[in-house]
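Visitor: sequence and predicted model, in that order:
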Amino acid sequence: MSDFPFSGLNLAIATPFDAQGRIDLGRLEQNIERYIAAGIRGFVLSSGTGMHAYLSADESKSLVKKGAKIINGRAKIIVQTSALLVEDVVERTRHAKDCSADGVMVLPPFFEGPTDDRGIVDFYTEAAKGGLPIIGYNVPQAVGVAITPSLLRELCAIPGFCTVKDSGGDLGKQASLIRTGLPVMNGADHLVAYALYAGCSGLIWGGANFAPRTTVALVEAAASKDWADVRKIWASLEHVMSLLWEGDYVQSVYAAADLVGYGAGSPRKPLRALPADRVATLRRALGTLVEREAA
């Protein structure tokens, strides 16, 4: 993974909110500093886990500007710049570039956008005019567009398009993308260990919000090809990462981060905090991670 610019673990950081639902920039700084101290060397700002869809354009830009200033070159910065209009994607990407971001993550056209390969290629060709490396975002269950191996080959021929983040959740389909020999990033929490073994180029991981030390250790073991250690570490993560994937993903990440001590408040409306019974289930699934991350 060493030759790929976004190798290793890139944390899709949860955007902190205060009791009134406003972005809490003070908490953002506290959390980023703690994550860097825990070994995180890549961040995704305004990520899906960070509630990009529920931030206004100005809020997202403010978040990116502040986050990049805090990070200050100590870690890679990826910014989600997805928008309905490709012109807005380009404008947001240029803002990210002005904030010294290293790359951007962009959803394909969504909400009645084109679904044919030509339309997707044209969209990303226009998006690349923003001037930063683009990470495509494969999440067909939410967008209705699937990035196939043949489409990935076409996309990677676009100057500036560097990889795809696969959050489809199907290891077999992700492996078919990896077999193209092109860079592929895993974005499905419950597949991390398997995706690393399959040869993914890097990770964008929302669940790392509540287990930064443990997830960093897993990625370092994989980089050393110590698969026995990977399996041992994954055993402490697998239950909770699988639970996230069963539903209420963002709410579960926020709740788990709070349980472990990396609180970001409650997710913004229209999402609601997890009910008490679901939090109790999540706490059981965390197991020893609470003590491990506090150590």
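Guide: Nice, thanks for sending it over. Everything numeric in this text was worked out from a predicted model, so none of it was measured.
Visitor: C-alpha only now, for contacts and for neighbours.
Guide: Noted.
Visitor: what helices and strands are in contact with the helix or strand where residue 277 lies?
Guide: Using DSSP states H and E, residue 277 falls within helix 276-286. Packing partners of helix 276-286 (3 or more CA pairs under 8 Å, 6 or more residues apart in numbering; DSSP states H and E): helix 227-245, helix 249-260.
Visitor: out of those, which gets nearest to residue 193?
Guide: With CA to CA as the criterion, residue 193 lies closest to helix 227-245 of the helices and strands packed on helix 276-286, at 6.7 Å.
Visitor: who does the closest one touch, helix- and strand-wise?
Guide: helix 192-198, helix 212-223, helix 276-286.
Visitor: and the next element down the chain from the first one?
Guide: Put plainly, it is helix 192-198. strand 202-205.
Visitor: next, the one to line up against it:
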Amino acid sequence: MRLSGSITALATPFDVAGELDLDAWERLLQQQLDGGTQAVVVAGSTGEAAALYDAEFDLLLRSAVEFIAGRIPVLAGTGLSNTAKTIEQTRRAAVLGADAALIVSPPYVRPTQAGLIAHYLDIADDGALPVVLYNVPGRTGGDLLPETVAELCGHSRIIGIKEARAEPERMDALLRFKANDFAVLSGDDPTACRAMLAGADGVISVASNVLPAAMRRLCDLARAGNADAARQLDAQLQPSFDFMGVEPNPIPIKALLELQGIGRGLRLPLLPLSKAYSDAASSIAATVRELESACAHAA
């Protein structure tokens, strides 16, 4: 499996009682398919994985696999702070039908680089699913360095990395490891266009929850080397990206989804979008509708 293009880190819709809203979940999945999304991630950080019970993780993943029915890859967020638990979670995801596992560096425990190598190799050697590395230091407290990735990317079961650091130097360092069997993916919407123009294979995106057609269009333009058109669309997307950073992810994206009628709120300790941003949310929602319409017609 070769991951590329626009990949959505799915939010998890809840109802007014705080329970999973499976009707909204299926509408979100259909929105992704209609918009041209090329893979999805279930139960990542955008999906509030830390707030999900085991049975909810199973239900979300099983229902996504059944609904998508092989049309695009389904990745499961299985990364936990302990190697044995991550292996167990990855095995469960395999049984439920996931195509690959997106595995964040162990949060909070801050292992050494040697510890990260041992962690990922143990998971890959177990062989339950192909592994996509995920580096997001702002959430984990540790940084998966390029020299560490160099030690991992040759493993046959490690098929890519999602890099959430925004510095061009980091992406340039990782692009040295890009190969037919190892994808380099941006994990940062605001700099994804730049990364793809430099050679990245795609983006695992938050924004594509509400902008699937626009993010697919951006990926197609950038990966084809159509730099002027890609940068023009990227400039149009930047206000939406900026809004999605006004409070911690997934608060802003879930506010936009709620305005689309998909889901109602988050689970504590996350709170709904602050009222100070209500007008901005409405304005961005209108921008999203315009961009989606334009990009759907351009496809």
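Guide: Looks like it came in fine. These numbers were taken from a predicted model, which means no experiment stands behind them.
Visitor: what's the TM-score once they're superposed?
Guide: Once superposed, chain against chain, the TM-score is 0.91 (TM-score structural alignment, normalised by the length of the first structure); 290 aligned residues with a CA RMSD of 1.9 Å.
Visitor: for the helices and strands packed on helix 227-245 of the first structure, give me a markdown table that also has distance to residue 143 of the first structure and mean neighbour count.
Guide: Formatted as a markdown table, these follow (distance: least, CA to CA, whole Å; neighbours: other CA atoms under 10 Å):
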| stretch | distance to residue 143 of the first structure | mean neighbour count |
| --- | --- | --- |
| helix 192-198 | 22 | 20 |
| helix 212-223 | 28 | 20 |
| helix 276-286 | 27 | 15 |
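Visitor: which among the ones you listed is found nearest to residue 146 of the first structure?
Guide: helix 192-198 (18.2 Å).
Visitor: off-centre distance for that closest one?
Guide: 16 Å (CA atoms, centre = their mean, to the nearest Å).
Visitor: who are the packing partners of it?
Guide: Packed next to helix 192-198 of the first structure, using 3+ CA pairs under 8 Å, 6+ apart, are helix 171-178, helix 227-245.
Visitor: grab the nearest non-local neighbour of the counterpart of residue 99 of the second structure in the first structure.
Guide: Structural alignment (TM-score structural alignment) places residue 99 of the second structure against residue 102 in the first structure. In this structure, residue 102 of the first structure finds its nearest non-sequential neighbour in residue 77, 5.3 Å apart by CA to CA, 6 or more residues apart in numbering.
Visitor: go on, residue 15 of the first structure?
Guide: Going by CA to CA, 6+ apart, residue 15 of the first structure has residue 50 as its nearest residue, at 4.5 Å.
Visitor: now the helices and strands packed on helix 276-286 of the first structure as TSV including distance to residue 197 of the first structure?
Guide: Output for these, formatted as TSV (distance: least, CA to CA, whole Å):
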stretch	distance to residue 197 of the first structure
helix 227-245	8
helix 249-260	24
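Visitor: what's the most buried one of the ones you listed?
Guide: Among these, ranked by average contacts under mean count of other CA atoms under 10 Å, first place goes to helix 249-260 (a mean of 22).
Visitor: what about residue 137 of the second structure, how many neighbours?
Guide: 17 (other CA atoms under 10 Å).
Visitor: tell me which of the helices and strands packed on helix 192-198 of the first structure sits nearest to residue 22 of the first structure.
Guide: Checked against CA to CA, the stretch from those lying closest is helix 227-245, at 24.8 Å.
Visitor: what stretch of the second structure does the closest one fall on?
Guide: Counting by TM-score structural alignment, helix 227-245 of the first structure corresponds to 227-245 in the second structure.
Visitor: got the contact list for residue 27 of the first structure?
Guide: Contacts for residue 27 of the first structure (CA atoms under 8 Å, 6 or more residues apart in numbering) come out as 16, 264.
Visitor: no no, residue 257 of the second structure
Guide: Per CA under 8 Å, 6+ apart, neighbours of residue 257 of the second structure: 209-210, 263.
Visitor: of these - the most surrounded one?
Guide: residue 263 (28 neighbours).
Visitor: strands of the second structure, start to end?
Guide: According to DSSP state E, the second structure carries its strands in the segments 5-9, 39-42, 74-77, 100-104, 131-135, 158-163, 183-186, 202-205.
Visitor: matching residues in the first structure for the fifth one?
Guide: Counting by TM-score structural alignment, strand 131-135 of the second structure falls onto residues 134-138 of the first structure.
Visitor: ok, average deviation of that stretch from the second structure?
Guide: With mean CA distance after the TM-score superposition for the first structure, stretch 134-138 of the first structure departs from the second structure by a mean of 0.8 Å once superposed.
Visitor: re the thing from before, the residue nearest to residue 15 of the first structure maps to what in the second structure?
Guide: Under TM-score structural alignment, residue 50 of the first structure pairs with residue 47 in the second structure.
Visitor: returning to what we had before: possible to save the helices and strands packed on helix 192-198 of the first structure as CSV with distance to residue 13 of the first structure?
Guide: Below are these laid out as CSV (distance: least, CA to CA, whole Å):
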stretch, distance to residue 13 of the first structure
helix 171-178, 23
helix 227-245, 15
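Visitor: of all the ones you listed, which one is nearest residue 15 of the first structure?
Guide: helix 227-245 (17.6 Å).
Visitor: tell me the contacts of the match of residue 99 of the second structure?
Guide: 76-78, 132-133.
Visitor: and with 7 Å instead?
Guide: 76-78, 132 (CA atoms under 7 Å, 6 or more residues apart in numbering).
Visitor: any idea which of those has the most stuff around it?
Guide: For those, neighbours tallied by other CA under 10 Å; top is residue 78, 31 neighbours.
Visitor: ok, the nearest residue to residue 281 of the second structure once chain neighbours are set aside to residue 250 of the second structure distance?
Guide: In space, residue 281 of the second structure comes closest to residue 256 once its chain neighbours are excluded; the distance is 6.5 Å by CA to CA, 6+ apart. According to CA to CA, to the nearest Å, residue 256 of the second structure stands 10 Å off from residue 250 of the second structure.
Visitor: same deal with residue 262 of the second structure?
Guide: Residue 262 of the second structure is 14 Å from residue 250 of the second structure, by CA to CA.
Visitor: ok, which of the helices and strands packed on helix 227-245 of the first structure comes nearest residue 293 of the first structure?
Guide: Closest among those, using CA to CA: helix 212-223, at 6.2 Å.
Visitor: thanks a lot, catch you later.
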